[in-house]
Every structure is written in structure tokens, then in C-alpha cells.
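Colleague: I would like to see how this sequence folds:
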Amino acid sequence: MEVSLELGAPQGASKCFDDDGRLKRTGTLWTASAHIITAVIGSGVLSLAWAIGQLGWVAGPIAMLLFSFVTYYTSALLADCYRSGDPNTGKRNYTYMDTVRANLDGFKVKLCGYLQYLNIVGVAIGYTIAASISMVAIERSNCFHKNGDDSPCQVNSNPYMIMFGVAEIIFSQIPDFDQIWWLSIVAAVMSFTYSSIGLSLGIVQVIKNGGVRGSLTGISIGTVSEMDKIWRSLQAFGDIAFAYSYSIILIEIQDTIRAPPPSEAKVMKRATLISVAVTTVFYMLCGCMGYAAFGDMAPGNLLTGFGFYNPYWLLDIANVAIVVHLVGAYQVYCQPLFAFVEKWALETWPRSQFIGKEIQVPLPARRSYKLNLFRLIWRTTFVVISTVVSMLLPFFNDVVGLLGAIGFWPLTVYFPVEMYIVQKKVARWSTRWVCLQLLSLACLAITIASAAGSIAGVVSDLKVYRPFKAS
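Modeller: Have a look, this model is predicted:
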């Protein structure tokens, strides 16, 4: 799994090329922020009202603030590892795996690779499920509006997963990460759209209820069993972790930023601060207002809690925005995996015409598209497989919690901390070293607990689930 991605490069930079011989990067603070917001404000925001509902008014917001701080802090540590040595002229590390390879040993490189790409596969599955839920909600909403509130309006989500998969097959043919900046901006706008609608509907529901619902400790024992209360609380941590998860693609985003000055690390830290601050405000508003509106009955997907009735058109707009956002977010997450497999294949079979040859396909306005047959077949196969798996396991809330739990500690905390210690030569048993290790251990405990809660939720769902059945 260890693949060197470094290309031979001329010394110094020119008007057309950066210091590593690659075409000049054009990313800015704002394009990096758009990528991050697209990745962070994903479908996870819709589960936050449910998560706060399990933890209550005290632990819920505190947990959200802690996760935001940890995510920002460890992302800043990771950003410092993009270049080895001098932050302006040191050797670039193009991917998360390259960064680990430059600072840690071979086993950890392989472990990082497996975890990163497994998490990306999981995100692809989770986003496919979330998109289908929104498309089903649109059809059911229109069905109720047309046929009356008592109509059964059963809808099978599988055709919608297939439609989403077809869209991803098309967009997955965009060759490189730096060419999807426009898709990230559209997706970021969509994320604010549906988050704002969810927030507004929550405010209206609170006014309609005549007050704020919920309790200091969350859903009460009696409404659920004592054991369920424990599992649900643990799963809530996983849902919050998933809502902040983007470290697995941080280095790939940073590699799109134009060359210094200022250094890529400084730009990335500012982009992270802006993005995490903005998303945390949205998360707090949406999560807390959702809990205030529904109390212990806060749904796993906030928008479904408002029913499928009036204002049905507003809910339709929100769900369309979710689908458009997830189309872009899917690509932001999967591009690093696509690039890794293609570079590995090219280095393994450098003379293969099937892998290396690009066919010029003419487009309007004197443009052309470079069609690569291996890219076409491999990326299409990936999307098809992830779509089929999504059709077999459509458990949005539990899948979200499990993905957040699996990826949070190793990729968001452990590797950034360990690499920073090596890169900055932090002395063992110094105050900084001890604090970093305590942070890592605390996050490990949260990851294990969250994973246990989410697995319990999936097992519970599997007992009553029937594949391919309309709901």
C-alpha cells in the first residue's frame, strides 16, 4: 500500500510551475474554506438535534464545543506537517499518507492508509444513504400533499440511491481535486441553505409549542431503557465526531493552495479556523433549536421531524439542497482515494496503455476532455459497489455514528499528534508532550465508547430490517 507519489521536479519555481515541478496551484483561503465547509457541514448536521437529545442541554452543547476545539487544534498540528522542514521551501507531502510516511514508520503508514481509505468508503456509503433519504422525503411530501395525510405513500429508496450513484459516476470523472473547487462552492452554499431552513423551522416549532422542550440530562429512562440510554449517549458522541470529520482530506485540500508567501500552513490554519467557527455556530443553532423544538422525540434526521406536510415546498427545497450538497461532498471525500489508486496503478504498470493513455475528447468552445479508460472503469466500479452496499444497509443515524467513531481518534487526533511531535522534536515527558498524549488518550476512550454505541444501534436495526423493502 506504500506508494511514492513524488514526481521528478526541477529546482525552483517558474511562472507556470511550482517548486516541485507541478502546475502552479491556484487555491486560496476561500477555496480551501469552501472545501472544508463542504466536507464538514455534511449530512451529519441533521443528526445533531438527536445527539443533543440523548445528552441533554448540559452535556450536548459542551460535547459539541469540545469536538470543535479538538478538530481545530489537531487540524492546525496536521497543517504544519504538509512540508517537511522549512514551512515555505521544505519538501511537500501531497497526501495524508505521504505526511505520515515522512514522519512515522512503515507500519503506521500502512495503518493510516487502510483507515483513511476505509473511512472514505464509509463516507461514500453514508452520503448515498443520506441523499436517498432526502429524495424519498420529497416524494412522500408531494404524495401526502396530493393524496391526503392518511395516504400510505410507501416509497422504495433503492431507485433514488441508483439515481445518486449515476450522478456520482458522472462527476467522478473530474480528474483532479483542484478542478472541483466550483462544485465545493455550490455544495457549501447548499449546506447553508438546508441548515438555515432547518433552523428556521425549528424556531417556528418552538414558538408553536409555546416554549423550549428538552431536559438537562437528555432523553429520560422510561422513555427508553437504561441500557438504551447508555448506548444512545455513546452513539451521540459518534454522530458529533462525524459532523466534524474532515482531517482525512486536510492535506489533499492544503495541496491545492498556491505557493508561499504566506505559507500553505498559515493559509490552511486560517481556513480551518473560519470553517470550524462557522460550522460550530450552525451546528449549535441547528442542534439546539432542533432539540428545543422536539425535546426527547428529536428525530435522527432533523428535517423529517417536521413531517411531510406544510410548508411542504420549503421542506422540498431543503431536501433538494441536501442532495446537491451531498453530490459535491461525495467528490470532495472520494477524490483522494481515486488519485491514490490511479497513481499506484500507474507506478505498478508504467507501460500500460490502458492505465496511462489519455484520449482527447473535443468539447464546445475549443475545449477538450482527457478521457482515461482506467479512470472511467475504476471510478465507476467504486461508485457502483458503494451504492449497492448502501442499498443493503440504509441505517443513516447508526452508520453516521459508526463512521465518526472509526475515523475520529486515529485520523483526526493520533496521527496529527504523533507527526507534530516528530516534526517539532517535542521532548518526551515535557509538559507539551504529556498534554498531547493525554488529549490523544481521552479521544481514544471517546472513540471506543462511540463505536460500541453505534455497533449496538446497527445490530438492533438489523433485527427488524428487510432489504429492498419500501418504507
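Colleague: contacts and neighbour counts: CA atoms only from here.
Modeller: Fine.
Colleague: does the residue lying closest to S151 once chain neighbours are set aside sit in a helix or strand, and which one?
Modeller: The shortest distance from S151 to any residue other than its chain neighbours is 6.4 Å, reached at F144 (CA to CA, 6 or more residues apart in numbering). Using DSSP states H and E, F144 falls within helix 106-147.
Colleague: circling back: and the residue nearest to S151, how many neighbours?
Modeller: F144 has 18 neighbours, counted by other CA atoms under 10 Å.
Colleague: Tell me if I'm right that it and V155 touch.
Modeller: No: if you go by CA atoms under 8 Å, F144 and V155 don't touch, sitting 11.8 Å apart.
Colleague: Identify the contacts common to these two.
Modeller: Residues touching both F144 and V155 (CA atoms under 8 Å, 6 or more residues apart in numbering): none.
Colleague: picking that back up, check contacts around the residue nearest to S151.
Modeller: 150-151, 153, 308-309.
Colleague: Would you do the same for the sequence below? I want to compare the two.
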Amino acid sequence: MKIDEKNAANYQQGFEVSGDFSSHAPSKFFDDDGRPKRTGTLWTASAHIITAVIGSGVLALAWATAQLGWIAGPTVLFLFSFVTYYCSCLLASCYRTGDPVTGKRNYTYMEAVKSNLGGFKFKICGFIQYFNLTGTTIGYTIAASISMMAIKRASCFHEKGHDHPCGVSGTPYMVLFGAVEILLSQLPNFHEISWLSMVAAVMSFTYSAIGLGLGIAKFAQNGKIKGSLSGISVGEVTQTQKVWRSFQAFGAIAFAYSYSTVLIEIQDTIKAPPTEQKTMKTATLISVITTTIFYMLCGCFGYAAFGDHAPGNLLTGFGFYDPYWLVDIANAAIIIHLVGAYQVFAQPIFGFVEKTTSEYFPESKFITKEICIPIPGYKPFKLNLFRMVWRTMFVCMTTIIAMLMPFFEDVVGILGAIGFWPLTVYFPVEMYIAQNKIPKWSSKWINLQILSGACLVISICAAAGSIAGVIKDLQVYKPFKTIEHL
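Modeller: As a prediction, the model looks like this:
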């Protein structure tokens, strides 16, 4: 038990413990790997997933539907939800190598790839995963600043009238968001942010419901369903623009469903029995069904309300007129949600860097020493100097990049395109094939490869459309400029 206590203490300090503890018997305080007892449930896992999935990407779904039309739009939304759920179940089965009850745990997405596919693919996966996670935190910083600017402009219009330009810069709001994230980033790991995910999940439902309600009200005010079967018409845009924007819509939808990069890390918080795999699959089903219903409603009612002119951000499409206070509430909910979502996507990066540095410099006091700070009525907070410095630097870096490139729709389209195929489809499919020893050229193997190939084509098209959008934005963009429209 002394060994178990030592390993558990190390883990609580935020560092991974090397070695195989699968032979350790579970006890009242420790799991079978010598780590502190996991306490996550179906509902905490669902909250983490919903926090990761229902991001501000939901607000771009009306725009995405407008590019694709009444037939292709809802169809693509449904297909992405199905692929996300199916591949997430494949990935969840790779949490343990071998037996789903007693097999060796894979604590991160990268460890699962390394256990099942080997070193080379493990390195490629790591690069793509952490690039995508970092890009997502940048995108969330941009999105939070947009909502803060929307609240400021709404207040300005209400006081000075709608003829006033009410220009506003997003830079100070990004700095404010970054300052909050620096504080929250000192929470050591996923186990410490369940409360934050719960709050963020409630906020995501709040602004999604408001956006949906405003879309329904706008639709009722119009008295008719706008839009067409084929989407935005040539004339509103050129034929070339329609193609690129349709591809970009794929990326926006892919981003709206992306959470596979943190699935294994979320699964590692779940207690057993039942098996982590079973709980995670159920949590995935609940979360994907919930988010798909919201996505369908927001995308379709937004398109029905605005037609070809559906905005990139559903909430800003209602202008800054009454009920401006309701739009302000929705934007405030977005900000609170993104505060939590940032942490869900940043924690795997933090854990990886801290694990690697502790393995390379195990004797360094700067990296390993914990300072206990007493908190009245609560357990002491363990402050680690390396964690504080490194995480602060990371948040500052993402904030600066967000200031330099605030193109939310195009950025998330690129991130969705780059991350969707390899992280959501390719690696889960390949790991599942390897772990279950599915024979090459068998019917199941062929079907899985067809799924992977089709998603690769979609990702390439989405990346091309989003890159074209960024190039167009860069032609007219000036850093740190005051913005007079959102």
C-alpha cells in the first residue's frame, strides 16, 4: 500500500506515474492502477462531452445550412452525428488494451494509439491532436471576445441609438478572457474541473435555447419558411464562391461535433463497475442525441428565419434591437461556457507537457515540488511552480495568436477539417481493427475503410473551402483594428 500511496500522491500533484500497475488490487482509496479512486459517473462524463461538443460552433449552423440547402443541410448534420457517435464508440473500446475489465488502461488518446498502432502513428497522432487542441483554444478565445463585443455594442446602441457607429476592439476582451483562463488553468487536471463542465453544459443549453427561440420568433414574424432546397443561390454569390462556401460548411459542422481529442481523457475519470467502456458509450449516445437535436433545431430554424442571408453567428443576426437584453444573456452564457470549454480542451495539453517534463527531469524541484496553500473549509490547494509558469505562458500564447487572427468562422472550419478525419475517424477505426484483429479484406474491414475514405474526402474539401475563406479575410484584415460590425 505504501507504493500505491506514493503513486497516488504523485498523480494528485498533476504528474503521470510511469509503470504498469494493472496487477495492483483495487481498494477503498485506489483503483487497479494505483491511482486515486476515480469518481466520474455517466452524468459527469456526459457533462464533459456536452461542454466539449456544444460550443459556439452551434451558432454557425444556420449559416452552414444556408450554404447547403434544405436537403443537404440536415442530411449532412445527421451523417456527421452518426459518424461521430459510431467512431466514438470504437475509440471508447480502446481505453483498455485487451480485456475491457482488467486490461491495461490508456490514460490519453496518444497512449491508446501507441498501444494499438505503434510508435510512428503515435507521433503523427500527437502532433495532430495537440495542434488541433491548441487551435481550438485559440478559436474559443476569439469566440468569447466576439460575444463580449456584442454585449458592449448592444449597450452602446441602446444608449446612443442605432445610427451611432459604436466601434469596439476585441483586443481588451481577449486579454480579459486570457486572464480568467490563467487562473483556472492552475486546476491540476480533469478530476478537478467537473464542476466547471457542469456549469458550462448548462450555459451551452441556455444560449442554444435562446438562439433557437429567437429563430422561431423570427420565423413566426416572417410568416413563411425562407431558404431553398439547394441553398444559397448563384447570384447572391458566384458559382465558385458557392462551391467554396459549401465546403467550408462541412468544416463548420465537423468542428461543431469535434470532441474525440479529449474522449479518452474524459473516459479516464469514470469509475467502475460498470466498465468504463460501457459507461462512455452510453454517455456518448446521450450527448450526441442531445446535441444533434439542438443542432438540427438551431440550424433549421435559423435558416428558415434568415434564408440565404443567415449570419455566421446566429445571435448577431438578430441585430442589436429589442429584446437586446435577451441576446445579452445568450452572449453572457456563451462566454461562461467558453471559459469551461477552454479548460476541457487545454487540460490534455497541460497533462502531456507536465508528464514529459517530469520524466526528463525527475529530480528538478522546480518541476516536481508542490506548495500546499491552505483553504479554509476545503482541502489545501497544491501549487506547482512549473505548472503555474508553463500554463500561464500557454494561455498568453493562445491569446496573442487570437488577437492577430480573429477570423472565427474560417478558423474553426480549418480546425474542424484538419481534426475530423484523423482524430475522429482514422485512428479510432485503425485502433479498433488492430485491437479486435479484424481480418484484412473481410466485409467489416472493407466497410470501415470505406467510411474512413469517405470522411477523408470530406475533410479535404472542408479544409480547401476554409483556407480559401482565410485567404479572402487576410486580404482586407488589419490587426488590432476597431470593429464596427460583427
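Colleague: Residue in the second structure paired with the residue nearest to S151 of the first structure?
Modeller: Aligned by TM-score structural alignment, F144 of the first structure pairs with F157 of the second structure.
Colleague: Now do its match against Y173 of the second structure, distance only.
Modeller: 19 Å (CA to CA, to the nearest Å).
Colleague: one step back: distance between the helix holding F144 of the first structure and the chain's centre?
Modeller: Relative to the centre of its chain, helix 106-147 of the first structure is centred 9 Å away, using CA atoms, centre = their mean, to the nearest Å.
Colleague: once the two are aligned, what's the mean deviation for that helix against the second structure?
Modeller: With the two structures superposed, helix 106-147 of the first structure lies on average 0.3 Å from its match in the second structure, counting by mean CA distance after the TM-score superposition for the first structure.
Colleague: so where do the strands sit in the stretch 301-450 of the first structure?
Modeller: 359-363, 367-371 (DSSP state E, counting those that start in this stretch).
Colleague: Just tell me the aligned range of the first one in the second structure.
Modeller: Mapped onto the second structure using TM-score structural alignment, strand 359-363 of the first structure covers residues 371-375.
Colleague: who's in contact with the matching stretch?
Modeller: Contact partners of stretch 371-375 of the second structure, identified using CA under 8 Å, 6+ apart, comprise 380-384.
Colleague: Recalculate using a threshold of 6 Å.
Modeller: Here stretch 371-375 of the second structure makes contact (CA atoms under 6 Å, 6 or more residues apart in numbering) with 380-383.
Colleague: So which of the strands of the stretch 301-450 of the first structure is nearest F67 of the first structure?
Modeller: Go through the strands of the stretch 301-450 of the first structure one by one with CA to CA and the one that ends up closest to F67 of the first structure is strand 367-371, at 41.5 Å.
Colleague: Matching G210 of the first structure against the second structure, which residue comes up?
Modeller: Aligned by TM-score structural alignment, G210 of the first structure pairs with G223 of the second structure.
Colleague: which ones are touching the most centrally placed residue in the second structure?
Modeller: Centroid-nearest residue in the second structure, with CA atoms, centre = their mean: A52, separated by 4.1 Å. Applying CA under 6 Å, 6+ apart, we find A52 of the second structure in contact with 259, 341.
Colleague: What is the equivalent residue in the first structure for it?
Modeller: Matched to the first structure by TM-score structural alignment, A52 of the second structure sits across from A39.
Colleague: swap in E354 of the second structure?
Modeller: With TM-score structural alignment as the criterion, E354 of the second structure matches E342.
Colleague: next one: K278 of the second structure
Modeller: Using TM-score structural alignment, K278 of the second structure pairs with K266 in the first structure.
Colleague: before we move on, back to that, pick the most buried one from the strands of the stretch 301-450 of the first structure.
Modeller: Comparing these by mean neighbour count (mean count of other CA atoms under 10 Å), strand 367-371 ranks first with a mean of 13.
Colleague: Give me the contact list for it.
Modeller: Residues outside strand 367-371 of the first structure that contact it (CA under 6 Å, 6+ apart): 358-362.
Colleague: same question, stretch 172-181 of the second structure
Modeller: In contact with stretch 172-181 of the second structure (CA under 6 Å, 6+ apart) are residues S145.
Colleague: In the first structure, which residues correspond to it?
Modeller: Residue span in the first structure matched to stretch 172-181 of the second structure, by TM-score structural alignment: 159-168.
Colleague: Now do the buried residues in the matching stretch.
Modeller: Residues of stretch 159-168 of the first structure classed as buried: 160-166, 168 (neighbour count, 16 or more other CA atoms under 10 Å).
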